[in-house]
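>>> Need coordinates for the following:
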Amino acid sequence: MQKFSIIEKFTELFSELGNCKEEVQKQKIEELYGLMDKMDKKEFKSIFSRELFDKIGKMLEANKLSLENTIVLSKFIGFCNSLQGLCIESFDSSLLGTKFEKMIIEENKKKEGKNEKLLIGLCECFLALSYDTSSELIPVCVPCLLKGALNKEENEEIQKEGEMALLALSCVDQFYDLRQDLYLNEIKEIITYHKEHRNLTCLAYQSIWNLNELHFLKEAAKELEELSKCVDWKKKEVEEISKEESKKELILMRWIEILEIYFLYCNLWNEEYVSLFSSIVQVSRAARENKREICYWCICSLRSAAKNRNVRVEDLLKGGAIDVVLEEMNQSTLDDAIIWNCLNFFLNISRRLKEKEDDEKEEEERKELKRKIFEKMEEKGFEDCEIGFRELVFEVKNLFIAQPCVCLIILFLNLTLKYYRLELTLVK
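Prediction:
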């Protein structure tokens, strides 16, 4: 089946769901999942509108789709949605979204005869599909899904349930108590158990680490290196790749996205930062020519790290982050989104290097670090950076705000960086 026919095939197959028996429905839902698995982001977003979720809700109300099959279909949608890293805003206001919310509340209120399996399934669907992850349902869903993820029975059904629970949990808003002391012991137990048994898919295993901010950096670096070996970096993004290759790329990109968020909010220095930066740098270089979206997220994660004062500038230098950002700025074909993150990376570095230390020894170390970074920049052709870099970035920022024409912005960046001069004279 050719790529352009996926949406038509999905629509046709979906329209048949309400006119067949439950067992046949299960088969058709598996087929629908196969089609979802082949969709790219644009195709996926075009299919899963509020209208489609309303249709599923109406089929459930009219008993044309059983509750069990509705949950299975919703899990498949949620799984693919999470893998793609998309946000389906239409689910929350849809008939299906409101029905799931009501069912979760009603089932949770039961003091006797509570159906734990049903509740876990509903919570998995809700968290994996809900855009509003600050919902009041989260305090209900999180303990329920942690319980599901901690189920250690060794059979295929329980394993799949645990994987979906972990994936749904990884969608929870990062500011919620899931990342605080309230559930820390449960999260540690999940991580320890699954690390020892290694019996989950890469995506589910990744989701465990997404729940824990304490000590996942060495493991993240290892995962990046392993996944990097599975990607054909010579193939361009527009070229056809196998389903397995596509999944590996998506999982690799999710790791980088997780790290970008981690670096924004981490509040402790970690000695493993250097090796992790080194892994991100290797991925960025490999992705530079043909996988620009992956390259973009690599630069984003380094920009976030440079902004966080709990991450040492020295570690960014040792891990090769300075080099790879400068290399990106030296590309003949510049990507405005990536270059903007490069400029912000150095703006953050510049701010931090300007802050003098009270301790004499630390002040000497700061000056030495500053000298090394400027030498790096001069080696790459960026002269006079100390004089004008900070001013240049502020001028670019003002241009972004004042001038809505993207073409002029890109032209400005290209002209500035083409001649490798980061001086104030260029923006006057």
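>>> make it CA atoms for all contacts and neighbour counts henceforth
Fine.
>>> Tell me, how many residues neighbour Glu379?
When neighbours are counted by other C-alpha atoms under 10 Å, Glu379 registers 12.
>>> Gly319: neighbouring residues, count only.
Residues lying near Gly319 (other C-alpha under 10 Å) number 21.
>>> so how far is Arg288 from it?
According to C-alpha to C-alpha, to the nearest Å, Gly319 and Arg288 sit 18 Å apart.
>>> same check, this time on Glu106
From Glu106 across to Arg288, the span is 51 Å (C-alpha to C-alpha).
>>> Would you do the same for the sequence below? I want to compare the two.
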Amino acid sequence: MPTLDGTMQVTDNTKKFTELFSELEHCIEDEQRKKIGEMNDIVDGMNYKEFKSVFVADLFNEIDKMIEKEKLSMENAILLLKHVGYLCILRHICILDFEFTLLNERFKKMIITEEKKKEEKDENLFVDLIECYLLLYCHLGNLMKETKEICFPCLLKAALKKEKSEVTQKDVEIALLALCCMSAFNHVGQELYLNKITEIIKYHQEHLNLTRLAYQSAWRFFIFRLWSQNSLEGMIVNDLCFAREASRELEELSKCVNWKRKEENGRMEVKEVIIIRRWLIVFRNYFEWCTLWNEELVGLMSSIVQLFRAARDNYREICIECLYMFVTVAGNRAVEIDGMLKGRVIDTIFEEIQRPTLIDVMAFQSLTFFDHISSRLKRKKDDKMEEAKRKELKRKVFEKLEEGVYEDITVCLCGVISFLNKKYNDQSSLNISNFFVIT
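You can find the predicted model right below:
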């Protein structure tokens, strides 16, 4: 049995997990399965440090050795490893050493071997191997071309199951999570996925057959293609109604969270908060690459603002993620400033910089937001109608900020811009006029 990371004191969770793991090789298969169920329950209750201290290269190599000596069945190994990989994705944990383990090599060889079997292939084992491999391998970027071409169609096929049973929904959820692991860093031609991913999203919109995490993952896969395939945007915005769907999902998820209860450091967040965080990453990616604009995006920004305000007191990390996204929105000329006014984005960030508990990163991003807005409103237009619209927007924004004490606050904050630039390795302007919208 591998030893725990010596930098951390052994806890009840790590001790119990270690004891159960050491007993596996002395059990028959059914007893192993029961103990692995107990181990998975323990893993669910681990905090970040406990998780990282247990799932190290030595443990994965030990699992490989047990499989090799037939002391642990592959089926039972998968039962443990798929659960660990699933939690790695939800908790955004990277097991950096996995790439260099014997278990990783075993997975790669088995996946390629199973693919070559064709008609004799064990489809369930094939899918399980791919999911374990990708969920644990997700941080490593580009997969080998051969591995990618094998994994991709297999996961899409698994994700196309449409039954509403709990087992099928979980299978589809994991398949889509694994698909996202591969899609973020690997180029995939539209002909391989477009029709199937569209079918998955549309079918759910009509029949509600996916879990919330699975639906979010399907959208995440789609949106992450935008940076290299912007021709998808028309379908995303108009046919699949991304902004409307995302806004509805965000509002429904927010209702399930007790925002008045402070999140516990180190412990796993409630699942709804995890899914909200994943949506925020999707939104930021969309607003970075979007070129189309419609009124439904105003509704989406309004929903994000509501989330920001709900999370303000006890979930500051979510607020910071929202603010990063608002900065991205402000820097994208395709996003209308008038839409940011209607969605109350500008009001919200102005409220934030007035808070007495304002932290450095929030101050810095708030100033960056207003820098972007000011820069865009200063650019004169050749077209008379567009120029008139620009001046009207300047007036609206100026009046909105003049209602408060924006100038005084900004002057105070500008005194620490040099410090913030060094802290966040940025080059924000030291010219105070850049942060003002002057009529």
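>>> quick revisit: from the neighbour counts alone, determine which of Glu106 and Arg288 of structure 1 ranks first.
More crowded of Glu106 of structure 1 and Arg288, by other C-alpha under 10 Å: Arg288, with 17 against 12.
>>> What residue in structure 2 is paired with that one?
When structure 2 is aligned by TM-score structural alignment, Arg288 of structure 1 is paired with Arg312.
>>> Would you check that that match makes contact with Ile320?
No: contact status for Arg312 of structure 2 versus Ile320: not in contact, 9.4 Å apart, counting by C-alpha atoms under 8 Å.
>>> how far does the longest helix seen in structure 1 sit from the chain's center?
Criterion DSSP state H: the longest helix present in structure 1 is helix 243-265. Distance of helix 243-265 of structure 1 from its chain centroid, counting by C-alpha atoms, centre = their mean, to the nearest Å, is 5 Å.
>>> cool, and stretch 153-160 of structure 2?
A distance of 21 Å separates the centroid of the chain from that of stretch 153-160 of structure 2, by C-alpha atoms, centre = their mean.
>>> in structure 1, what residues pair with that stretch?
Aligned using TM-score structural alignment, stretch 153-160 of structure 2 spans residues 143-150 in structure 1.
>>> which residues sit against the matching stretch?
119-120, 123-124, 161-163, 165-166, 168-169, 186-187, 189-190 (C-alpha atoms under 8 Å, 6 or more residues apart in numbering).
>>> Quick check: closest non-adjacent residue to the aligned residue in structure 2 for Leu250 of structure 1.
For Leu250 of structure 1, the aligned position in structure 2 is occupied by Ile274, per TM-score structural alignment. Spatially, and ignoring its direct neighbours in sequence, Ile274 of structure 2 is nearest to Leu90 (6.5 Å; C-alpha to C-alpha, 6 or more residues apart in numbering).
>>> what does Phe398 of structure 2 align to in structure 1?
Looks like Phe398 of structure 2 aligns to Phe374 there (TM-score structural alignment).
>>> correct me, but its match touches Gly381?
No: checked against C-alpha under 8 Å, the pair Phe374 of structure 1 and Gly381 is beyond contact range at 10.7 Å.
>>> How about the secondary structure of Glu321 of structure 2?
Under DSSP: H, G, I helix; E, B strand; the rest coil, Glu321 of structure 2 falls in the helix class.
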